[in-house]
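Asks: the following block contains a protein sequence and its predicted model.
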Amino acid sequence: MIIVLKNDQATAAIEELKQHFGSQQEIFVHNNRVAIQNADPSDLTPAEQAAAQEIITDVPAAVQASRLFHPEDTIIKTPHSTIGGKNFTLMAGPCSVESAEHILKMAQVVKNAGATVLRGGAFKPRTSPYSFQGLGKEGLIALRNAADRLELDVVTEVMDVEQVPLVEAYTDIFQIGARNMQNFSLLKAVGKTRKPVMLKRGMSATVADVLNATEYIAAGGNHQIMIVERGIRTFDNKYTRNTFDVGVIPVLQKLTHYPVIADPSHAAGHTEFVTPLALAGVAAGANGLIVEIHDDPAHAFSDGAQALKPNEFNEMVVKTNAVRQALQSIE
């Protein structure tokens, strides 16, 4: 249950509730709200009931992710970005870090377009074990140097628990890929850090699945979480790589306080569809976009088919800004 305490009694009531339940059940506190696992109103003392303004018994499993527990938007601040709430954050870069020279060139494109976060994979989970797997630490160094030179933040994928300390030293935001969304050991590991975490929805994950995955991160004490909709696997992937679930963006924003980011590149799988899906994500209210770009997609080390060329990326940014302005004009 979640207990919404009367403001003038909150401090004393929180201490009493911690003493009452803390040794037996998980208890979470956010401002004047206290969530207690496996408890119901009959377990409260008369004094605790008197201090309650409201008692919510229909509580989701992912209680820390829920707006019932945390009504206001989570705002994540990195050195160069403010993510969540009314802010819109643009993230872009190549799928893979291919060389120091290339990532710096792409970082300049990102910067010129007004984006504040540089993406790039140093470790790449590929469908085939014979495909390019990333440059590893060399890629992380190149990514960090390019971002620092142009005053950008870094988001890059961490694939397993052992990589967490290494990636943490170079990134501003951990990315948990779709294939690892339910790698609970990895979620626990990044939950123990204090770096923001970008969690991508799994290819077949329900809304409840992704919210429960965020709870593994939050349970470790890290509440700087953002959720990415990157398309899900459905019965038809002949024309697009995945099915972009645009409807899940407002659904997640209703259910959770975490920022929701749209990834039109992995949803589309083909360059010609990336911009339309980006516009759909923005129109649906996404808090930002993460987009793949490349100056020579035909020779990209990975996912070239879905990468926008610099001029195409710039055109996408112009169109997404126009959609955002139109939405702001009617608010």
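Replies: Cool, the structure landed. Numbering: from 1, shown residues only.

Asks: when you work out contacts or count neighbours from here on, use the C-alpha atoms and nothing else.
Replies: Noted.

Asks: strands of this protein, residue ranges please.
Replies: For the chain, applying DSSP state E gives strands covering 2-5, 27-30, 33-36, 52-56, 76-78, 81-83, 89-93, 117-119, 153-157, 173-176, 197-200, 225-229, 260-262, 288-292.

Asks: packing partners for the second one?
Replies: It refers to strand 27-30. Contacts defined by 3 or more CA pairs under 8 Å, 6 or more residues apart in numbering; DSSP states H and E place strand 27-30 against helix 10-21, strand 33-36.

Asks: turn those into CSV, including distance to Leu150 and mean neighbour count.
Replies: What follows is the helices and strands packed on strand 27-30, written out as CSV (distance: least, CA to CA, whole Å; neighbours: other CA atoms under 10 Å):
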stretch, distance to Leu150, mean neighbour count
helix 10-21, 45, 16
strand 33-36, 42, 23
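
Asks: use this one as the comparison:
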Amino acid sequence: MILYILKDKSDFSTLKEKLNQNSASYKVLSLYGKNLVLAWPDQNVKSISDDSIEIKVEVKKPYILASNDWKKQPTIVNVKDVEIGGNKVVIAAGPCAVESEEQVLTTAKAVKRAGASLLRGGAYKPRTSPYSFQGLGDEGVKILRRVGDEVGLPIVTEIMDTRDSPIFKQYVDMIQIGARNAQNFSLLKEVGQLGKPVLLKRGMGNTVEEWLQAAEYILLEGNGNVVLCERGIRTFERSTRFTLDIGGMVAAKLMTHLPICADPSHPAGRRELVHSLALAAVAAGADMLLIEVHPTPEKALSDAEQQLTLESFEVLVNRIRDLTRALGRDV
């Protein structure tokens, strides 16, 4: 693949004409304030030159736009003035599932007081069993919006279906793609077109490269505001719910310019493991954490075993704060 970074306000009609003459496929897009032309196959376009081109980059990786071959500076994703990818470790916290406005409001006030910068919660729940609690749907999104506005926290929640795009566009600050939809390419394209910040979870059976290629679908729609979230992969190990792939997370951080998030709750499966996994992820360089918190976890309608109490979350944030100081970072 050849990536052409064009000069500002240049006319690249001649370049497109040359690409057509060479029977090359190409995509024109704007990303990170740059006008780009992505062209393939390589053998047809390597020798093309044009006055509109500022830089020509040959990228041999299958995740061209997500790679740091062309974008050397780390990307900072801004979610309503919360910057992800800088010196600060951003924490998004809240219940696994939105159950009621009172539950979300109680949690939101507590996590903000403790140091969280975003409010997370599931309105549409992708459950293994069709008989498990499936979430409140649209009403759950609206509850998150009302509570987020009241306490002053941006909200992040998961989309499961392209048909729900209108409500996400209207109400949600950061759209999460869950592990089960990590390679739902129609949904990835749709979310890319919405233009909102995206939290892209790694599929439970995906390699790091497949995870980055999933991000590529979003970037190819002109949306560069993507945060990659490691949430544990499925292995033979059964002492934890999933295996938090710290090595894969570090590898991804070296392969891309995109910020990296870690979700310690899902791979832990048990709340007594969440603190250690969260601290390990921060020590390994995570830019963001996604943590499940509930006022009364034992009564939660989903994932009761892995959600922290409000008190335990506050203790964890204080431990993270101590660790980030030692690393020269902040919370």
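Replies: That came through fine. Not measured: the values here are computed from a predicted model.

Asks: possible to save the helices and strands packed on strand 27-30 of structure 1 as CSV with distance to Pro125 of structure 1?
Replies: Putting those into CSV (distance: least, CA to CA, whole Å) gives the following:
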stretch, distance to Pro125 of structure 1
helix 10-21, 43
strand 33-36, 37
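
Asks: any idea which of the ones you listed gets closest to Asn311 of structure 1?
Replies: Asn311 of structure 1 lies closest to strand 33-36 among those, at 48.5 Å (CA to CA).

Asks: how much does that closest one stray from structure 2?
Replies: Compared with structure 2 after fitting, strand 33-36 of structure 1 deviates on average by 4.9 Å (mean CA distance after the TM-score superposition for structure 1).

Asks: contacts for that strand next, please.
Replies: Applying CA atoms under 8 Å, 6 or more residues apart in numbering, the external contacts of strand 33-36 of structure 1 come out as 1-5, 14, 21, 25-29, 63, 69-70.

Asks: let me see the contact set for the closest residue to Asp73 of structure 1 other than its chain neighbours.
Replies: Leaving aside its sequence neighbours, Asp73 of structure 1 sits nearest to His257 (CA to CA, 6 or more residues apart in numbering; 4.6 Å). Applying CA under 8 Å, 6+ apart to His257 of structure 1 gives the contacts Ala65, Ser66, Arg67, His70, Pro71, Glu72, Asp73, Thr74.

Asks: residue contacts, the fifth one?
Replies: Residues counted as contacts of Pro71 of structure 1 (CA under 8 Å, 6+ apart) are His257.

Asks: now do the third one
Replies: Contacts of Arg67 of structure 1 were listed using CA under 8 Å, 6+ apart, and they are Lys254, Leu255, Thr256, His257.

Asks: what about the aligned residue in structure 2 for the first one, distance to Gly121 of structure 2?
Replies: With TM-score structural alignment as the matching criterion, the partner of Lys254 of structure 1 in structure 2 is Leu254. Leu254 of structure 2 sits 30 Å away from Gly121 of structure 2, taking CA to CA, to the nearest Å as the criterion.

Asks: could you do Leu310 of structure 2 as well?
Replies: In this view, Leu310 of structure 2 and Gly121 of structure 2 are 15 Å apart by CA to CA.

Asks: how many residues are close by the residue mapped onto Pro297 of structure 1 from structure 2?
Replies: Alignment note (TM-score structural alignment): Pro297 of structure 1 maps to Pro297 of structure 2. By other CA atoms under 10 Å, 21 other residues sit near Pro297 of structure 2.

Asks: now Pro297 of structure 2: how far from Gln103 of structure 2?
Replies: Counting by CA to CA, the gap between Pro297 of structure 2 and Gln103 of structure 2 amounts to 11 Å.
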